[in-house]
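Trainee: Could you look at this predicted model? Sequence included:
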Amino acid sequence: MIERLGNGAFSICEWLARLAVINMFWLLFTAAGLGLFGWAPATAAAFAVMRSAFLNGGLADQDTRSVFREFKSVFQNEFVPANIIGFLLLWGGALLILSGWSMEAMEVSLLPRLVLIGAASMFLLVLLLVFPVRTHMETSIQGAVRYSLMIGLANLPSMFIVLISVALMLVLFVMIPGVLVFYGASLPAAAVMFMSLKIFSKTGLNPISY
């Protein structure tokens, strides 16, 4: 019993250490892309590394150098597509925020507010799934967005769990800002990718290999 607990604690520590390393890679490659052009391909690379880890026995079993090579390869290969997706997400999020502010200022009726809530809900589904889908499938940017929305709508209970998990992590980061430096990108990516793979398996999506 004590041995099992010790092995479990050691495995958790290994995972936390690897997650911290991946977060460091994310920060490094985001900076290499001057921030604005680096965060999206770095995020795609983080999801790809997490996918490989969950499909191949765990992150703790992977060598840091091999993780770096995979991270770098995906960052380079996905630089343009990921940036297109990233700017679409930024544009969509800004548009929804501006629409919400405009509705508050004009005091519009209930129907436009409901439409905005529906649009925001679909945007959240795409936001959570588009990088996992793009990482897991060989599909176009348009296909990644479309599949993200379709899969999200077909698995709303699971997506609600994913959203709550990410929200709790954001609360943790606000309460303990130091955690953000070590796990701000890698921990949410790990949680979302883990749940996404469960959803993909149930949906029957075929994976690709890098």
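Mentor: Noted; the coordinates are in hand. Residues are numbered from 1 along each chain as shown.

Trainee: going forward, measure contacts between C-alpha atoms and count neighbours the same way
Mentor: OK.

Trainee: For Arg51, list the residues it contacts.
Mentor: 135-136, 193-194, 197 (C-alpha atoms under 8 Å, 6 or more residues apart in numbering).

Trainee: Kindly report the same for Val80.
Mentor: Contacts of Val80 by C-alpha under 8 Å, 6+ apart are Pro41.

Trainee: before we move on, what about Phe79?
Mentor: Phe79 neighbours (C-alpha under 8 Å, 6+ apart): 38, 40-41.

Trainee: middle-most residue in the protein, spatially?
Mentor: With distances taken as C-alpha atoms, centre = their mean, Ala189 lies nearest the centre of the chain, 4.3 Å away.

Trainee: OK, contacts around it?
Mentor: The contact partners of Ala189, taken as C-alpha under 8 Å, 6+ apart, are 43, 46-47, 50.

Trainee: Recalculate using a threshold of 7 Å.
Mentor: Taking C-alpha atoms under 7 Å, 6 or more residues apart in numbering, we find Ala189 in contact with 46-47.

Trainee: ok, now Phe47?
Mentor: 131-132, 135, 189, 193.

Trainee: which element is the residue nearest to the centre of the chain on?
Mentor: helix 186-203 (DSSP states H and E).

Trainee: Alongside the first one, take a look at this:
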Amino acid sequence: MELSGFYGLIYKACVWIMRLAYLNVLWIAFTLLGLLIFGLGPATSAMFSISRKWIIGEDNIPVFRTFLTQFRSDFRKIFYLSAILFSVGALLLANLMFFTKGDVPLLQIAKILTVNLAIVYGVMLIYIFPVFCHFDLKLLQYLKQSFYIGFLHPVFTLFLVLGMVGIGFVFLKVPGLMLFFSGSSFSLFLTWGAHKAFSKLESKKFRLRVAAPSNRIVS
């Protein structure tokens, strides 16, 4: 018998807490299984893939089996993509640390440019895993699509940033939660947000396709 009312809400909340905790443990375990360097990207991709299935209503999937399948199938592709992201991020960080050491005008200009690039990088980072799990693209096209979606919806992207800051603040206040929710809570939130952005994008494309025939000149 399905619970309803207040007890139904409590039951659903407990179910989601258990789901997120289990998913987070899998993410950590498979990341460590890949010695961090080789496991972080594929494990994160598998985590976002599970989050996507939950967001679109596939609640009864076998979590471990689905996670393992995604971890294996996307391993090489996401590893290369993660290597690109890590390299770019490390380069931006090194540049920021270098350019902040001097007051020379040229260094200040370089610093401003690097900060702008870091913002672009951060926006792409927000959407990259949801895009990877949602679309089947070539490697560099994931970066392009993440950039396109992020800057096409700047207000919504800002909302996601503020949401992540809020989640991070909770973890700072209660560090014990990080073991069970550090990755899964971010992945579910970002997947939900990205799914909204994807829906808006598809709706916009549909409206353009519908409006296109009316703009044609009939001879």
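Mentor: Sure, I can see it. In this text, all values refer to a predicted model and were calculated from it rather than measured experimentally.

Trainee: I'd like the contacts of Arg51 of structure 1 laid out as JSON lines, including neighbour count.
Mentor: Compiled in JSON lines, the contacts of Arg51 of structure 1 are given as follows (neighbours: other C-alpha atoms under 10 Å):
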{"residue": "Thr135", "neighbour count": "27"}
{"residue": "His136", "neighbour count": "24"}
{"residue": "Met193", "neighbour count": "27"}
{"residue": "Phe194", "neighbour count": "19"}
{"residue": "Leu197", "neighbour count": "19"}
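
Trainee: which two from those end up farthest apart in space?
Mentor: Farthest-apart pair in those is Thr135 and Phe194; separation 12.7 Å (C-alpha to C-alpha).

Trainee: hang on, the earlier thing: quick one: map the residue nearest to the centre of structure 1 onto structure 2.
Mentor: Using TM-score structural alignment, the partner of Ala189 of structure 1 in structure 2 is Ser187.

Trainee: what's the mean gap between the helix holding Ala189 of structure 1 and the aligned bit of structure 2?
Mentor: For helix 186-203 of structure 1, the mean deviation from structure 2 after alignment is 0.4 Å (mean C-alpha distance after the TM-score superposition for structure 1).

Trainee: Can you give the distance of that helix from its chain's centre?
Mentor: 9 Å (C-alpha atoms, centre = their mean, to the nearest Å).

Trainee: Next, the buried residues of it.
Mentor: 186-197, 199-200 (16 or more other C-alpha atoms under 10 Å).

Trainee: One more: stretch 146-161 of structure 1?
Mentor: 147-149, 151-153, 158-159.

Trainee: Just put those in a markdown table and tack on distance to Gly178 of structure 1 and secondary structure.
Mentor: A markdown table is the format used below for these (distance: C-alpha to C-alpha, whole Å; DSSP: H, G, I helix; E, B strand; the rest coil):
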| residue | distance to Gly178 of structure 1 | secondary structure |
| --- | --- | --- |
| Tyr147 | 35 | helix |
| Ser148 | 32 | helix |
| Leu149 | 34 | helix |
| Ile151 | 34 | helix |
| Gly152 | 32 | helix |
| Leu153 | 35 | helix |
| Ser158 | 29 | helix |
| Met159 | 28 | helix |
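
Trainee: Pick the one among those closest to Ala119 of structure 1.
Mentor: For the buried residues of stretch 146-161 of structure 1, the minimum distance to Ala119 of structure 1 (C-alpha to C-alpha) is 11.2 Å, reached by Leu149.
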